[in-house]
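Asks: with the sequence up front, the predicted model follows.
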Amino acid sequence: MALTYGAYTACLSDRPLTAALDVLKEAGLTGAEVNVGGFIPSPHCPVDALLASKTAREDYLGLFSERGMRLSGLNTSGNPTSPLPNEGLKHAEDIRNAIRLAGALGVGEIVTMSGTPGTDPTAKYPTWVVNPWNGIDMEILDYQWSVVVPFFKEIDALARDNDVQVCLELHPRNLVFNVPSFERLIEETGATNIKVNMDPSHLFWQQMDPIAATKRLGGLIGHVHAKDTKIFPGAAYRGVLDTDFGHVAADAEGKVPVAYGYWCNAWPEDPAWRFVALGLGHDTDYWADFLHAIEQVAPEMNVNIEHEDAEYGNVEGLKLSASNLLAAAAKL
């Protein structure tokens, strides 16, 4: 058994699935992770049609196999515990459908997030408590855990029934965003089928060590996103907790949706950090060490590139990341 190297096809959403798979294969990759809900659309996976028809599922998997590729994950990253109905309720149902579809397709894992509830039962918007030095914040956190724990007890049971691992990305602006909060979730839910999607990029900018986190989590890791981050001089005076972002106009081209009527904001011109193509924030020796740590956890792990480096075109950046990832893999 060996690690499987692939990519998340969201960055190739401007082309049909078959063309996206061809790009991945040309880059030397063998796995593909597709989006099935959450923050962004699902152009590479007709969820409802696949849930309704075994023949449709067989034909869909055939698109992968005839190219020597495999479907290595379903992604539905969003905010399933948001108090906004068009966000929370929709994203929660997307997770349930992703689990059912993964089970029907024989895909072992999905990627999602814990989400962020509001401050209390009457809250309209999600609230992320960053540093609860104020006693008021503990009341908010207590309420948020009272929302997230029962939700993921339900999700864990559904995942167990479908033989699927639900892998949470440790992503800031989520209740579960680092190792201790994930460990708390497992302790309070007793979950057996909730794991971590180990994405080093979000750990890097929080000044965490992905290799140390991998060793601590061990078998609690169920999926990997190969994604890099570079720290910039702005960190010297901004720190990593920065609200200096700008509005993006509703008619702006290329805006990234996050919920109905909402999209990503504009970054500062001199940010403290940003996502970069794999290998541009940390060299191949680092990534070889990271892959070795993952291999020690599970030698058959799916490792999928997530390309979000705005300095490169989607195909260009993905291929650069693939080249550096495979170079690191060759060092194992």
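Replies: Received it, and whenever you're ready, just let me know what you need. These figures come from a predicted structure and were not determined experimentally.
Asks: going forward, measure contacts between C-alpha atoms and count neighbours the same way
Replies: Will do.
Asks: okay, which residue is most central for this structure?
Replies: Centroid check for the chain by CA atoms, centre = their mean gives residue 169 as the closest residue, at 4.8 Å.
Asks: count the neighbours of the residue lying closest to it once chain neighbours are set aside for me.
Replies: In this structure, residue 169 finds its nearest non-sequential neighbour in residue 197, 4.8 Å apart by CA to CA, 6 or more residues apart in numbering. By other CA atoms under 10 Å, 24 other residues sit near residue 197.
Asks: look up how far residue 73 lies from residue 197.
Replies: Distance, residue 197 to residue 73, using CA to CA, to the nearest Å: 11 Å.
Asks: any residues in contact with both of these two?
Replies: Shared between the contact lists of residue 197 and residue 73 (criterion: CA atoms under 8 Å, 6 or more residues apart in numbering) are residues residue 111.
Asks: for residue 62, helix, strand, or coil?
Replies: At residue 62 the chain is in helix, as set by DSSP: H, G, I helix; E, B strand; the rest coil.
Asks: residue 271 now?
Replies: coil.
Asks: what residues are up against the closest residue to it other than its chain neighbours?
Replies: Leaving aside its sequence neighbours, residue 271 sits nearest to residue 234 (CA to CA, 6+ apart; 5.4 Å). Shown in contact with residue 234 (CA under 8 Å, 6+ apart): 270, 271, 272, 273.
Asks: okay, pairing it with this:
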Amino acid sequence: MKLGAYTACLHDRPLDETLKILGELGLTSAEINAGGFVPAPHLPIDDILASPGAREEYLGRFTQAGITLTGLNVNGNPLNPDPRVGPKHAADLHRAIDVAAALGVKRIVAMSGLPAAHPGSPVANWIVNPWDSQYLDILDYQWQKIAVPFWKDINTRAAAADVKICIEMHPQNLVFNPPTLQRLVEQTNATHVGAELDPSHLFWQGMDPIACVNYLGDLVFHAAAKDTRINPDNVKLYGVLDDRFTRTPATASPLNLGGENTLNQWPPNPSWEFVAVGRGHGIDDFWVPFLRALHAVDPDMAVNIEHEDQEFDQVEGLRLAAENLLAAGAKAGV
């Protein structure tokens, strides 16, 4: 099993410095962004697609650092009905498949996407509790008219490139839990689409990530190491579907997510928050059995830290997550 990090948290640093940091932390795997919600400063996409020499030089930098390039990440909304967002994110995913094939990388992390509720609407619509028949009508449209044709094509492209697409089960997407992941695979007859098992979003929805690994089995292709801390006193008042996010002021340079969309600010006392590995769930209680469950599915699986703990800067948060992940790996014997 390869333990490493997704390098988006170090996008302000050059690739070689980023790989050096990972190596100094004892990590051996890297996942590099290839488009979608965030840019790709660590991946010279045009050069890689144009030149075998550029590909060899790029991979050589990983070899020199003692790091294996285990995945590309293109998280976004390729089904977004906004013409400024969806087509670009879909094109990024198509291009990431080409780049992965050129580099010999076998895993691409993506999101399933979320369409509009009906033709002509410019706004994505997440139906999470379809108690009224009109909501099932929306889901039928989103799945059968939009998602299934799109993902059938992605599976064909991925199979031709010998690449597995690893979907992060993320709220505000059609695929946000194991049954919806399984539904997508079954309805598209996919052979090269499965799951990236990120426990953080499963935790706050009330799921058991280890049970999810066991349920999905061979459909788990890749994994993330990101923890979630549930704040029970706040959950008592706001629930886990906490909507108290606020707009990020323009003076704070909000992260653009495509078109006019930007990343909002978290509430000051959230019901839940992303934290470094071990700060939400214990090493022995969760992370050791989680790694063992992943190892049982695929002993060569990559598990990459995604650092989003707001209480630590980029390197310190990554260092804490790496220490705890490596300790869990040692205890798990993986």
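Replies: Great, that's in hand. Source: prediction; values computed, not measured.
Asks: circling back: you'd agree the residue nearest to the centre of structure 1 is up against residue 178?
Replies: No. Applying CA atoms under 8 Å, one finds residue 169 of structure 1 not in contact with residue 178, separated by 9.1 Å.
Asks: look at residue 296 of structure 1 and give its secondary structure.
Replies: helix.
Asks: buried set for stretch 155-173 of structure 2?
Replies: By neighbour count on 16 or more other CA atoms under 10 Å, the buried set for stretch 155-173 of structure 2 is 155, 157-159, 161-173.
Asks: list the contacts for the counterpart of residue 264 of structure 1 in structure 2?
Replies: For residue 264 of structure 1, the aligned position in structure 2 is occupied by residue 263, per TM-score structural alignment. Counting by CA under 8 Å, 6+ apart, residue 263 of structure 2 touches 247, 248, 254, 255, 256, 257.
Asks: conserved subset of those in structure 1?
Replies: For these, the aligned pairs still in contact in structure 1 (both residues aligned by TM-score structural alignment, their matches' CA atoms under 8 Å) are 248, 254, 255, 256, 257.
Asks: who's in contact with the fourth one?
Replies: Residue 256 of structure 2 makes contact with 37, 38, 262, 263, according to CA under 8 Å, 6+ apart.
Asks: tell me the one among the kept ones among the contacts of residue 263 of structure 2 nearest to residue 114 of structure 2.
Replies: Residue 114 of structure 2 lies nearest to residue 257 out of these, by CA to CA, at 14.2 Å.
Asks: and that closest one, that's in a strand?
Replies: Yes. Counting by three-state DSSP, residue 257 of structure 2 falls inside a strand.
Asks: and the helices in structure 1?
Replies: Assigned by DSSP state H, structure 1 shows helices spanning 17-26, 47-52, 54-65, 85-105, 135-161, 179-189, 200-205, 210-217, 235-238, 284-297, 314-329.
Asks: and these: which comes nearest residue 116 of structure 1?
Replies: Comparing the helices of structure 1 by CA to CA, helix 135-161 comes nearest, at 7.4 Å.
Asks: could you check the angle that closest one makes with helix 179-189?
Replies: Relative orientation of helix 135-161 of structure 1 versus helix 179-189 (axes from the mean of the first three to the mean of the last three CA atoms, to 10 degrees): 60 degrees.
Asks: tell me how many other residues crowd the corresponding residue of structure 2 for residue 330 of structure 1.
Replies: Matched to structure 2 by TM-score structural alignment, residue 330 of structure 1 sits across from residue 330. Using other CA under 10 Å, residue 330 of structure 2 is surrounded by 11 other residues.
Asks: please determine how far residue 330 of structure 2 is located from residue 279 of structure 2.
Replies: Residue 330 of structure 2 is 18 Å from residue 279 of structure 2, by CA to CA.
Asks: what does residue 83 of structure 2 give?
Replies: When residue 83 of structure 2 is compared with residue 279 of structure 2 (using CA to CA), they lie 40 Å apart.
Asks: neighbour-wise, which of the two wins?
Replies: Taking other CA under 10 Å, residue 83 of structure 2 and residue 279 do not tie; residue 279 has more neighbours (17 against 12).
Asks: right, and the more buried one touches residue 227 too?
Replies: Yes. Under the criterion of CA under 8 Å, residue 279 of structure 2 makes contact with residue 227 at 6.9 Å.
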